[in-house]
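Chemist: pasting a predicted model and its sequence here:
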Amino acid sequence: MTTKPFTLRWGIIGTGGISTRFSKDLLVDPSTRGVYDVAHKIAAVGSRSVASAQKFLDTIAASDIAPFNWGPAHGVLDGAKAHGSYEEVYNDPNVDAVYVGTPHVYHHANAKAALLAGKNVLCEKPFTLDVAELDELIAIAKEKNLFLMEAVWTRFHPIAFAVQDVLKSGKLGKPVRMSADFSMNFEPDTRPDSNRMIDPKLAGGSLLDQGPYPALWAMLAFHHHPDNKDADPKVVASYQRIYERSGVDAASHWIVEWKGLGQAHCVTDMAASGYNDASVVITCRQGDLVLNFPPWKPTKLSIVPHGIYEPGTIQERSVQEFTVHPGDGMHYEADEVARCISKGLKESPRVPLAESRITQGWLDAVRRAGGSVLKDTVGTAGK
């Protein structure tokens, strides 16, 4: 007897690039990634006008290219409503969970409104502008008995689980330090003042936009390691290079220490390219674990011997190659949300709220210690 999958009905907030990618991944046949217990429907889309929301729905429905053509042919978009406001999505009785894909300065207000309306929430990274905003969202979710998760999609990719399996196996020995670098030349001088990476009003700069990716690899390498005893790792040093045109950070560096285990050096840069072969390097006692660029979707996990002056037990280089199943890879986090809600869970064991709070605290610390125009910016908690 075949069990019918649990189907989660999504409301999409925002119609920009990230919402497009997420929504298109909901159109991919779950069986192509070995998923049979959960499924997805897009029940509603909210934008500034009904026309804009309908255009979004028409665009994703019109795709005749695999793997995104499966969904429209199998009812994923059936009955989807185009709403001319976010509030109509929050109040739509056919919506179970809201995906917040708006610019990150609006994450708190959008997620808060959705929770207050009784909807479960998946909120894009960075979760909020500051910890105070996040604390308010967590309190509302708990009061309302609702599911809440930060959309750290890379944590659900097969390569992320493989990294942890290697580290937990002990074959590399203890991790002692790591670097995680998301540097990518966005050519900021060619962008308009209103660009999300440039505009202080949108909390532009590299830290908030790119910072969650180095942070996630640091958490997987150290915080989840069996030998970790430090429940609240802190930023012990940081530096920001300022983009003078608008005063946001062009680059941010910070070091986090897990007492008794090791340190992570995290880097973001929107004006320089990163090293393609080694976006993440985890140095362990017996050898190194290396991931290639990009840090949001690496494809190669390399085990690399130490140099001749510090030999370890790893003698030969090995490489494992990974790909996400058909789609962009955002469907993995959607599957997690559906599974958690189907089981009555209010947060994900893979991305618990306590861990999102830790990494949000790092971003706060780096921003407030730096010299950008956002240094003293306070979010909208309590408003």
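Modeler: Done, it's in. Residues are numbered from 1 along each chain as shown.
Chemist: use CA for all of it now, contacts and neighbours both
Modeler: Will do.
Chemist: list the contacts of the most centrally placed residue in the chain.
Modeler: For the chain, residue 152 is the residue whose C-alpha lies nearest the centre (C-alpha atoms, centre = their mean; 2.6 Å). Residue 152 makes contacts with 124, 125, 212, 216, 333, 351, as judged by C-alpha atoms under 8 Å, 6 or more residues apart in numbering.
Chemist: so which of these wins on neighbours?
Modeler: Comparing the contacts of residue 152 by number of neighbours (other C-alpha atoms under 10 Å), residue 125 comes first, having 26 neighbours.
Chemist: report the separation between it and residue 277.
Modeler: Distance of residue 125 to residue 277, computed by C-alpha to C-alpha, to the nearest Å: 25 Å.
Chemist: can you pick out the most distant pair from the contacts of residue 152?
Modeler: Within these, two members stand farthest from each other by C-alpha to C-alpha: 212 and 333, at 15.3 Å.
Chemist: can you list the residues that contact stretch 53-64?
Modeler: 15, 20, 23-24, 45-47, 69, 72, 77, 80-84.
Chemist: tell me which entries of these lie within helices.
Modeler: 20, 23, 24, 72 (DSSP state H).
Chemist: these two touch, right, the last one and residue 28?
Modeler: This means residue 72. No - Residue 72 lies out of contact with residue 28 (C-alpha atoms under 8 Å); the separation is 9.5 Å.
Chemist: which one of these two is surrounded by more residues?
Modeler: Shown here are residue 72 and residue 28; by other C-alpha under 10 Å, residue 28 has more neighbours (25 against 18).
Chemist: what about residue 115, which SS state?
Modeler: Classification of residue 115 by DSSP: H, G, I helix; E, B strand; the rest coil places it in helix.
Chemist: no, scratch that, I was asking about residue 267
Modeler: Under three-state DSSP, the three-state class of residue 267 is strand.
Chemist: from residue 239, how far out is it?
Modeler: Distance of residue 267 to residue 239, computed by C-alpha to C-alpha: 10 Å.
Chemist: putting a second one here so we can go through both:
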Amino acid sequence: MEPHTIRWGIISTGGIATTFSKDLLVDPATRGVTEVAHKIAAVGSRSIPSAQAFIDKLKAAPGVSSWGVESGALDDAKAYGSYDEVYADPNVDVVYIGTPHPFHHQNAKAALLAGKNVLCEKPFVMDLAELDELIAIAKENKVFLMEAVWTRFQPIAYAVQEALRSGKLGRPRRVIAEMSSFARIDERSDDDRIINPQLGGGALLDLAPYSAVWSMLALHQHPENTDTEPRVLDFSQRIYKRNGVDEMSAFTVKWEGLGEARLLTDLAAWPARDNACVIDCEKGQLIIDHPLYRPERFRIVPHPNAVAGSSESEDITEETEFRFPNTTGNGMQYEADHVALCLRDGKLESDRMPLAESRVVQGWFDTVRKGGDSALKDWRHTAGK
């Protein structure tokens, strides 16, 4: 049986859109996928030459992405000088939005109103009101909508959840997760998206989704969790004085009856390489390496006193490690496959990345952003506009 081929429209020609598009061109067979395939039908930019240069660059991409070029996945790709032309193209099944996050709401809204399915980069939007409007439009137009939290779809993410649900570790009690990056912000220009408040700059919205994803997988999706609306207990921010964005954000979230997560992101430091995320459970710990957006290893380790022969030692007494090397593509191909399967099956929402869970995390970000002192504190959302 021929695979179900999904035709993508790419919005934006920046770095994240380039990475995603290259992963669409990787042979699905290298990851054991036979049911779906991908083609790039259209690329939208601010000018036709810019969109065409993006397509030409993909055609010249070396390595694993060359398979898609040779297989014709770019043969019919059209270069458009506007996003609206991508939304109107009848050959586009789903739109991938890779613009800076302050534009996500407007771009996704236009695509949904045009009747297109949408995969929108994280963070989904700038404010929960924007997300609620997108969800309402998607439901009204009966089209698929999902936030592109690509880490959720990598094989290691499923393996971590399988280990947590096996019972070997017992109930999870706490998650400590850090996604930080020494971004050399003093060397960046004021218009750099990492520190430009008009582009949603700062640590919280850019990096915290990767800290949050592991708490959602470990605690929120745990079979014993009954708290569907975990709340932020406390938070702190360090403000970058030059332009007022948050250089660091840290916050604690509590799931009543299960556990807590302490989430940290910082633009002025690196996390520990071999324990960027520690999930402490009753009988041991599950520890995930940096970088949390695409880790390649996790370990199950005994508690310190279990090694010495305490009552806990009968369950986990030795460290074991599990490796998931990224050998084909960058890792975004897995979420693309998931979207393709959802569309093939006529789903309007992902069960792996449900909209309700995007709302939960967006609510955390709103609490920290609006309660802090960064330049984004009083950001005016575009819902209803």
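Modeler: Perfect, thanks for sending it. Everything numeric in this text was worked out from a predicted model, so none of it was measured.
Chemist: TM between them?
Modeler: Put the two chains on top of each other and the TM-score (TM-score structural alignment, normalised by the length of the first structure) is 0.98; 380 aligned residues with a C-alpha RMSD of 0.9 Å.
Chemist: rewinding a little: any idea how far the counterpart of the residue nearest to the centre of the first structure in the second structure is from residue 378 of the second structure?
Modeler: For residue 152 of the first structure, the aligned position in the second structure is occupied by residue 149, per TM-score structural alignment. Per C-alpha to C-alpha, residue 149 of the second structure is found 26 Å from residue 378 of the second structure.
Chemist: hmm, residue 10 of the second structure is touching residue 42, no?
Modeler: Yes - the pair residue 10 of the second structure / residue 42 is scored as a contact, 6.2 Å apart, by C-alpha under 8 Å.
Chemist: which neighbours do the two share?
Modeler: What both residue 10 of the second structure and residue 42 touch, as defined by C-alpha under 8 Å, 6+ apart, is the set residue 86.
Chemist: mind listing the strands for the first structure?
Modeler: 6-13, 38-46, 81-83, 97-100, 120-123, 148-150, 175-183, 234-242, 249-258, 262-269, 280-284, 288-291, 300-304, 318-321 (DSSP state E).
Chemist: contacting residues around the last one?
Modeler: With contacts defined as C-alpha under 8 Å, 6+ apart, strand 318-321 of the first structure is touched by 299, 300, 301, 302, 303, 304.
Chemist: just give me the neighbour total for the first one.
Modeler: Just to be clear, that refers to residue 299 of the first structure. The number of residues near residue 299 of the first structure, taken as other C-alpha under 10 Å, comes to 18.
Chemist: that one and residue 159 touch, don't they?
Modeler: Yes - counting by C-alpha under 8 Å, residue 159 is a contact partner of residue 299 of the first structure at 7.4 Å.
Chemist: shared neighbours of these two, which are they?
Modeler: By C-alpha under 8 Å, 6+ apart, the residues touching both residue 299 of the first structure and residue 159 are residue 322.
Chemist: from the contacts of residue 152 of the first structure, which land in helices?
Modeler: Filtering the contacts of residue 152 of the first structure for helices - DSSP H - leaves 212, 216, 333.
Chemist: out of those, the closest to residue 35 of the first structure would be?
Modeler: residue 333 (12.3 Å).
Chemist: aligned partner of that closest one in the second structure?
Modeler: Aligning on TM-score structural alignment places residue 333 of the first structure opposite residue 335 in the second structure.
Chemist: who are the contact partners of its match?
Modeler: Residue 335 of the second structure sits next to 148, 149, 150, 152, 153, 154 when contact means C-alpha under 8 Å, 6+ apart.
Chemist: any idea how many residues pack against the nearest residue to residue 161 of the first structure once chain neighbours are set aside?
Modeler: Among residues not flanking residue 161 of the first structure along the chain, residue 155 sits closest, at 7.6 Å (C-alpha to C-alpha, 6 or more residues apart in numbering). As a burial measure, residue 155 of the first structure scores 21 neighbours (other C-alpha under 10 Å).
Chemist: and residue 155 of the first structure, how far from residue 13 of the first structure?
Modeler: Applying C-alpha to C-alpha to residue 155 of the first structure and residue 13 of the first structure gives a distance of 22 Å.
Chemist: and what of residue 125 of the first structure?
Modeler: Taking C-alpha to C-alpha, one finds residue 125 of the first structure at 14 Å from residue 13 of the first structure.
Chemist: what's the closest non-adjacent residue to the alignment partner in the first structure of residue 178 of the second structure?
Modeler: Aligned by TM-score structural alignment, residue 178 of the second structure pairs with residue 181 of the first structure. The shortest distance from residue 181 of the first structure to any residue other than its chain neighbours is 4.6 Å, reached at residue 267 (C-alpha to C-alpha, 6+ apart).
Chemist: what residue of the second structure matches up with the one you found?
Modeler: By TM-score structural alignment, residue 267 of the first structure lines up with residue 264.
Chemist: next one: residue 172 of the second structure from residue 162 of the second structure, what distance?
Modeler: Distance from residue 172 of the second structure to residue 162 of the second structure, by C-alpha to C-alpha: 13 Å.
Chemist: name the residue in the two with the higher neighbour count.
Modeler: Taking neighbours as other C-alpha under 10 Å, residue 172 of the second structure and residue 162 compare with residue 172 leading, 25 against 12.
Chemist: who touches the more buried one in this structure?
Modeler: So residue 172 of the second structure contacts 164, 218, 219, 258, 259, 279, 280, 281, 282 (C-alpha under 8 Å, 6+ apart).
Chemist: make JSON lines from those and add distance to residue 196 of the second structure and neighbour count to it.
Modeler: Formatted as JSON lines, these follow (distance: C-alpha to C-alpha, whole Å; neighbours: other C-alpha atoms under 10 Å):
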{"residue": "164", "distance to residue 196 of the second structure": "39", "neighbour count": "23"}
{"residue": "218", "distance to residue 196 of the second structure": "33", "neighbour count": "27"}
{"residue": "219", "distance to residue 196 of the second structure": "33", "neighbour count": "28"}
{"residue": "258", "distance to residue 196 of the second structure": "38", "neighbour count": "17"}
{"residue": "259", "distance to residue 196 of the second structure": "35", "neighbour count": "20"}
{"residue": "279", "distance to residue 196 of the second structure": "33", "neighbour count": "24"}
{"residue": "280", "distance to residue 196 of the second structure": "36", "neighbour count": "22"}
{"residue": "281", "distance to residue 196 of the second structure": "39", "neighbour count": "20"}
{"residue": "282", "distance to residue 196 of the second structure": "43", "neighbour count": "15"}
